[in-house]
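S.K.: Test case, fold it:
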Amino acid sequence: MASPAEPAWTLHVRGKGGKLRAIPLPSRCLPILRAYRLARGLPAEPAPLESVPLVHSEKRDALGHSGLYDEVKAVLQAAEAKVPAGDAATRALIHAASTHWLRHGYPYRSPAIRSNACSPAVTAAP
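M.R.: Sure, this is the predicted structure:
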């Protein structure tokens, strides 16, 4: 993850076919990411060229597929619990969400990914 002098972060990921991608993170994500980093024993701001994965294990290694799935489901369950009981539609939507849904739903709405010449057909391929 890169942290330039301005208050914007860029997430560097290895995507489909091993291609490196740079994804700018919305500024509204930064307070949450800073709090997460502090809770994990890291400084709030990443060092230049830091290689610690954004979501990592206790040993600061990258999470495997099942570990990442468990983390995403825990966040979704916490979000679902905060939705008012009378808002059944939102609760159902969050309950139905999955890592697969997030992976294939976000790129269609993300100008950052589309601007990397990644067509929806390639992004959506399994």
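S.K.: only C-alpha atoms for contact and neighbour calcs from this point on.
M.R.: Fine.
S.K.: Show the residue spans covered by the strands in this structure.
M.R.: Per DSSP state E, the chain carries strands over the ranges 9-14, 20-25.
S.K.: Before we compare anything, build this one as well:
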Amino acid sequence: MPENFNRDSWASWYAEQHLKTDSAIEKIFYLPTNADEREIRFIEINTLIGDRTEDSLEPIDFGIDMGTDNAHRLIVLDVTPAQWQQIQSENLSLPDGWSLDEMIAFPNDQLETLPQ
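M.R.: Here you go, the predicted model:
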């Protein structure tokens, strides 16, 4: 766990922990664009959740209170592989204000870019 708050360092640490502890998570995408400086946004590709074809995508907000110097928000949007494909093809919308611009994939060797 990083000692001081640095959004990118914390995002990397959280991604590593989530990938280690949840075998259903195939990939994690960190979305820093448009996020508050104390907000970490993840899309997690999860093979064990059911498709929610009728509902809009709703992220879960894990407000993290580690004292005033390290307080931040971790917001996770779990999606199925099929939903991820729909997001990439722009057939399924992300929550308001979320963007795939400058996304970072974890683990880094699986970095994906969107088709132009």
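S.K.: Overlay them and tell me the TM-score.
M.R.: After superposition, the two chains reach a TM-score of 0.28 (TM-score structural alignment, normalised by the length of structure 2), with 64 aligned residues with a C-alpha RMSD of 5.1 Å.
S.K.: before we move on, the earlier item: now distance to residue 36 of structure 1 and mean neighbour count too, for the strands of structure 1, in CSV please.
M.R.: Below are these laid out as CSV (distance: least, C-alpha to C-alpha, whole Å; neighbours: other C-alpha atoms under 10 Å):
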stretch, distance to residue 36 of structure 1, mean neighbour count
strand 9-14, 15, 15
strand 20-25, 15, 15
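S.K.: right, and the ones you listed - which one's nearest residue 34 of structure 1?
M.R.: With distances scored as C-alpha to C-alpha, the stretch of the strands of structure 1 nearest to residue 34 of structure 1 is strand 9-14 (11.0 Å).
S.K.: how about the helices of structure 1, start to end?
M.R.: With DSSP state H, the ranges of helices along structure 1 come out as 30-39, 65-82, 88-96, 99-109, 111-114, 120-124.
S.K.: Mind checking the ones you listed for the one nearest to residue 20 of structure 1?
M.R.: If you check each of the helices of structure 1 against residue 20 of structure 1 by C-alpha to C-alpha, helix 111-114 wins as the nearest, at 11.6 Å.
S.K.: Any chance of the strands of structure 1 in TSV with distance to residue 102 of structure 1 as columns?
M.R.: TSV is the format used below for the strands of structure 1 (distance: least, C-alpha to C-alpha, whole Å):
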stretch	distance to residue 102 of structure 1
strand 9-14	16
strand 20-25	15
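S.K.: Tell me which of those strands sits nearest to residue 106 of structure 1.
M.R.: Across these, residue 106 of structure 1 has its closest neighbour in strand 20-25 (11.9 Å, C-alpha to C-alpha).
S.K.: just checking, what packs against the closest one?
M.R.: In this structure, strand 20-25 of structure 1 packs against strand 9-14, helix 111-114, with contacts taken as 3 or more C-alpha pairs under 8 Å, 6 or more residues apart in numbering; DSSP states H and E.
S.K.: among the helices of structure 1, which is nearest residue 13 of structure 1?
M.R.: Between residue 13 of structure 1 and the helices of structure 1, the tightest spacing by C-alpha to C-alpha is seen for helix 111-114, at 11.4 Å.
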